[in-house]
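1. fold the following for me, if possible:
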Amino acid sequence: MGTEQPSFKQVRKRIMAVPGDDFDLRDHPARDETLFELKEDAVASAEADAFAIDELQDRLYAEGKRALLVVLQGMDTAGKSGTIKSVFRATSPMGMTVKAFKKPSSSELARDYLWRVHDAVPPKGFIGIFDRSHYEDVLVARVRKLAPKDAIAERYEQINAFEKLLVETGTTIVKCMLNVSKDEQAERLKARLEKPHKRWKFNPGDLEDRALWPDFMKAYEKAVERCSTTHAPWYIVPSDSKSRRNAIIARLVRGALEDMNPQHPDPGYLPEDFEIS
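-> Take a look at the predicted model:
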């Protein structure tokens, strides 16, 4: 018999990086079975939440007044695309947008670093998903020294102001750091090489980032500490277990939508006003 599944508030409290507090990744294990003790419970919870998310998204789309932005950020193999497939498996693509942020184009580099991000924000009525995000500009840019230190130092408050603008104009933000361990990443990278159907996903450049693991972890700690705010807190999702990762994020998304409580609009007429022959 399965155990009782955690509520949205329990999940949120367990994994949220408290705004204003010091942040240390060592306090957030990459494998944590306290929320979903049994794998089958995690699978069942994620499936149930996926259908609930679909119904809530339908109401959000019909209402057309607000949006939800889900930010998925993590090291290679943390499971960003796998999370999207699981959490939104039942959601109609008619009310969703997905943006994968890759290396900026020459046109994007000619503008401020948030320009391409703002352009990808979901319109009202939609759920938008960022596979990587504007945080690349304080993670990769910091580790790889792609911008001056002073410019990167200024970006944390710029990001906070940007997210505050989105929230104040009707977009709820759920930011998830998919926290995968270095050992688990090694196993997943090996699987990409060993399994032919996964080999296309292997990128030799991933090994370069892996060699800089301590630097990336420090960059993540800095970004979370500086940018976990009351209007857009960070959630540190243990991601060594794929099923539990999916269940946790599905519960966060469902909970955010339930808090938004979108409503079908009043059409302005009564059914009995019409006769269909």
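2. going by C-alpha atoms from here, please, whenever you check contacts or count neighbours.
-> Noted.
3. quick one: the helices in this structure, in order.
-> 8-15, 39-63, 80-87, 106-109, 115-118, 140-143, 149-168, 182-194, 205-211, 213-227, 242-260 (DSSP state H).
4. which elements pack onto the second one?
-> Translated: helix 39-63. For helix 39-63, the packing partners by 3 or more CA pairs under 8 Å, 6 or more residues apart in numbering; DSSP states H and E come out as helix 80-87, helix 242-260.
5. mean neighbour count, those helices: which tops it?
-> With neighbours defined as mean count of other CA atoms under 10 Å, these peak in mean count at helix 242-260, which reaches a mean of 23.
6. could you list every helix and strand in contact with that helix?
-> Helix 242-260 packs on helix 8-15, helix 39-63, helix 80-87, strand 171-179, strand 234-238, going by 3+ CA pairs under 8 Å, 6+ apart.
7. please generate a structure for the following sequence too, so the two can be compared:
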Amino acid sequence: MNLQKYKVTGSIKLDKVATKEVQEDAKKKLKKVRRKLSDLQDTMYAEGKYGVLICLQGMDTSGKDSLIREVFKDINATGVEVHSFKVPTALELQHDFMWRHYIALPPKGKIGVFNRTHYENVLVTRVHPEYIFGENIPNVASLADLNDDFYHDRMERINDFENHLAKNGTIILKFFLNLSKDEQKRRLFRRLNIQEKNWKFSMADLKERKVWDKYMCCYQDLLNRTSKENAPWFVIPADDKPTARLILSKILLEELLKYNFKEPSLPAKVQAQVEEFKAQLKNE
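-> The predicted model follows:
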């Protein structure tokens, strides 16, 4: 599998990118990758030099929640932190638009997963610009102030933010789950038809479908402007969930292996006394 084909390295057009790919035995293959990721995270934790930030974006029903569950289930529970960002709270709106994301960053040794991310600030607010007024930003008085320049400037601030993190030991990998509108329709029907799935349905999902094309335009713009070598975007075909999970997990493994994490050695003084320590324990 050529994993680099999913990486955004130049200008892309989303309507030219496949939303469906099917890998044979994807569930079985995922189990093997999960075990390797678990071992890798243990070593990363022991080394203590890097943290990992996984950013997940995608339209409603693109499979973010189930992907998190299936990809990270074999990693030590204390080694993964998941944050799902909803509508900003009153406290969060009293700070700049990046604040709530900064305080949720993973410490060194751990994997942090943002389920919806700081990119909502140049995505949902661009489709629904009236939401910006809740931030009470100086010099933003009307919708006319929320033009392309405003959002492109925010993207530059995000690039600065991620560059700062990367230079200080955070490995950033960003994934857009590329779902087709037809597949979303099928999944929404499933939520309505299966009683135990009813709770997942929201009338807002139907509202957002009406501006699908605008969302795709905004996604395309942010992918092209914010995929950087130290914080790349990967576009994952999401119509087949098992394959999407496998592709993402393989990319994650491949990218993390580049860092050649190593467990630290015992200090020389302690190493010289190992046999003595063994003897003490044996003679207790």
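8. tell me how they score on TM after superposing.
-> Remark: TM-score between the superposed chains equals 0.91 [TM-score structural alignment, normalised by the length of the first structure]; 261 aligned residues with a CA RMSD of 1.2 Å.
9. which one of the helices and strands packed on helix 39-63 of the first structure lies closest to D41 of the first structure?
-> Closest approach to D41 of the first structure among these is made by helix 242-260 (8.8 Å; CA to CA).
10. who touches the residue nearest the centre of the second structure in this structure?
-> Compute the mean C-alpha point of the second structure, and by CA atoms, centre = their mean the closest residue is C55, 1.7 Å away. Shown in contact with C55 of the second structure (CA atoms under 8 Å, 6 or more residues apart in numbering): 113-117, 172-175.
11. likewise for K167 of the second structure?
-> K167 of the second structure neighbours (CA under 8 Å, 6+ apart): none.
12. check the gap between A62 of the first structure and A90 of the first structure for me.
-> A62 of the first structure is 17 Å from A90 of the first structure, where distance means CA to CA, to the nearest Å.
13. for R111 of the first structure, same thing?
-> 37 Å.
14. tell me which of these two has more neighbours.
-> Taking neighbours as other CA atoms under 10 Å, R111 of the first structure and A90 compare with A90 leading, 17 against 10.
15. show me what that one aligns to in the second structure.
-> In the second structure, the residue paired with A90 of the first structure is D74, using TM-score structural alignment.
16. number of residues surrounding the closest residue to R245 of the first structure other than its chain neighbours?
-> With sequence-adjacent residues excluded and distances taken as CA to CA, 6 or more residues apart in numbering, R245 of the first structure is closest to S239, at 5.0 Å. Neighbourhood size, S239 of the first structure [other CA under 10 Å]: 27.
17. please verify my assumption that S239 of the first structure contacts N179.
-> Yes. The pair S239 of the first structure / N179 is scored as a contact, 5.2 Å apart, by CA atoms under 8 Å.
18. for stretch 31-50 of the first structure, what is the distance to the chain centroid?
-> Averaging C-alpha positions (CA atoms, centre = their mean, to the nearest Å) puts stretch 31-50 of the first structure 18 Å from its chain's average.
19. buried ones in that stretch, by neighbour count?
-> The neighbour-count check on stretch 31-50 of the first structure (16 or more other CA atoms under 10 Å) flags 31-32, 35-36, 38-39, 41-43, 45-50 as buried.
20. thank you kindly, that will do.
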